[in-house]
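Engineer: sequence unknown, structure follows:
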C-alpha cells in the first residue's frame, strides 16, 4: 500500500511559534543568529518537522477507521532543513506486516518520507504500529 498527503506550507511564524514553546534554540527563533550557524538561516526544529509529518500521516488515513497505536519508530532521520515557505508533503509505503499468532492484531511498518516543494526529501521515519487483523474473531477490520 502507498499513501500521499496534501501539501502543508510552513511559515516563519509557525517555525518561531513551535520553537518558542518546544525547542527554543536561536537557530529556530533568531534569524540573525541562525544565519551564523551551519544551516545558514532560520530552520524549523526537527521536532516541528516530525509533528507536521504526524499530522499529515493522520490526515492521509493510513490506519483507515482505526487509531494509529504506535509502539516505536525506526530510521528517523532529518535530511535537510525546513525553511520558511517550504511546502511539505508526505509519502508512505507499507514495508512489513507481521500478524499475531494469538491476538486479533498485528504490526505494520510503514516507511514515510516528507518532501519539500522541490521534491527534496527532508525527513524520513518508519513507525511501527499495532493494527487489527482481518478475518480473526473479534477483529473489526474490514
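Structural biologist: Right, received. Where do you want to start? Treat the numbers as computed from the prediction; the structure is a model and nothing was measured. Numbers count the residues shown, from 1 in each chain.
Engineer: all contacts plus neighbour counts: C-alpha atoms, from now on.
Structural biologist: OK.
Engineer: the one residue sitting closest to the centre of the chain: what secondary structure?
Structural biologist: Central residue check for the chain by C-alpha atoms, centre = their mean: the C-alpha nearest the mean position is that of residue 53, 2.7 Å away. Using DSSP: H, G, I helix; E, B strand; the rest coil, the secondary structure recorded for residue 53 is helix.
Engineer: can you list the buried residues in stretch 28-46?
Structural biologist: Of all the residues in stretch 28-46, those buried under the rule 16 or more other C-alpha atoms under 10 Å are 28, 29, 31, 34, 41, 42, 43, 44, 45, 46.
Engineer: structure B:
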C-alpha cells in the first residue's frame, strides 16, 4: 500500500531492521568521500584517536541511516524528495561491528498545494546499546491523493 500525505499523522512512527556496520565499508566510504585518518587507518586510529579505533564518517552514518529509512518506510511512501534537513547531529561515533537501526516519527505536517504536502520527520539512528548515534529532522515532500 502506498502511503500518501493524507495517511500520515503526527506521532506516527516506523522502526527499521538492524544493519551491521563493517570495517571494510567504513574504509571504502572514507577512501572515496572522507579520507581522514580516523576513518581510513585502523592502526593509527587505534593508537592515536580518542575513539580507540576506526570510526565511520558522519556522512557515512547519514547515508546508512538514509538507507534504513528508505527500507523501513519511504519505499512504500509517495515521497517527492526533500526540501532539506534540520538539526543534523552526530551524537556518538559508529565503529565496525555496530548494529544500527532507525526510528522515524512524524513531527508536523503541512499542506503545500493540491499536489503535495510537507512532513517533518524526526529520525534517530541507534546502536545495539540503544545509544543515539545520529539524529536529524527531515523535511520531506509527499504526494497527495488524487482528489
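Structural biologist: That came in fine, so what should we check first? Remember, predicted model here, so these are calculated numbers, not experimental data.
Engineer: send over the TM-score of the superposed chains.
Structural biologist: The TM-score (TM-score structural alignment, normalised by the length of structure 1) is 0.88; 135 aligned residues with a C-alpha RMSD of 1.5 Å.
Engineer: adding distance to residue 13 of structure 1, write the buried residues of stretch 28-46 of structure 1 out as CSV.
Structural biologist: Rendered in CSV, the data for these read as follows (distance: C-alpha to C-alpha, whole Å):
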residue, distance to residue 13 of structure 1
28, 10
29, 9
31, 12
34, 15
41, 14
42, 11
43, 11
44, 10
45, 13
46, 16
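Engineer: what's the farthest-apart pair in the residues you listed?
Structural biologist: Using C-alpha to C-alpha, the buried residues of stretch 28-46 of structure 1 span at most 16.7 Å, a distance reached by 31 and 46.
Engineer: let me see the contact set for the alignment partner in structure 2 of residue 109 of structure 1.
Structural biologist: In the superposition onto structure 2, residue 109 of structure 1 corresponds to residue 120 when matched by TM-score structural alignment. Contacts were defined as C-alpha atoms under 8 Å, 6 or more residues apart in numbering; by that measure residue 120 of structure 2 touches 106, 107, 108, 109, 137, 138, 139, 140.
Engineer: tell me where structure 1 has helices.
Structural biologist: Using DSSP state H, the helices assigned to structure 1 run over residues 12-22, 26-29, 31-35, 46-60.
Engineer: any idea which of the ones you listed is most buried?
Structural biologist: Highest mean neighbour count among the helices of structure 1 (mean count of other C-alpha atoms under 10 Å): helix 26-29, with a mean of 22.
Engineer: how much does that one stray from structure 2?
Structural biologist: Its aligned residues in structure 2 lie a mean 0.5 Å from helix 26-29 of structure 1 after superposition (mean C-alpha distance after the TM-score superposition for structure 1).
Engineer: what packs against that helix?
Structural biologist: For helix 26-29 of structure 1, the elements it packs on are helix 12-22, helix 31-35, judged by 3 or more C-alpha pairs under 8 Å, 6 or more residues apart in numbering; DSSP states H and E.
Engineer: residues in contact with the aligned residue in structure 2 for the residue nearest to the centre of structure 1?
Structural biologist: In structure 2, the residue matched to residue 53 of structure 1 (TM-score structural alignment) is residue 65. The neighbours of residue 65 of structure 2, taking C-alpha under 8 Å, 6+ apart as the test, are 101, 102, 125.
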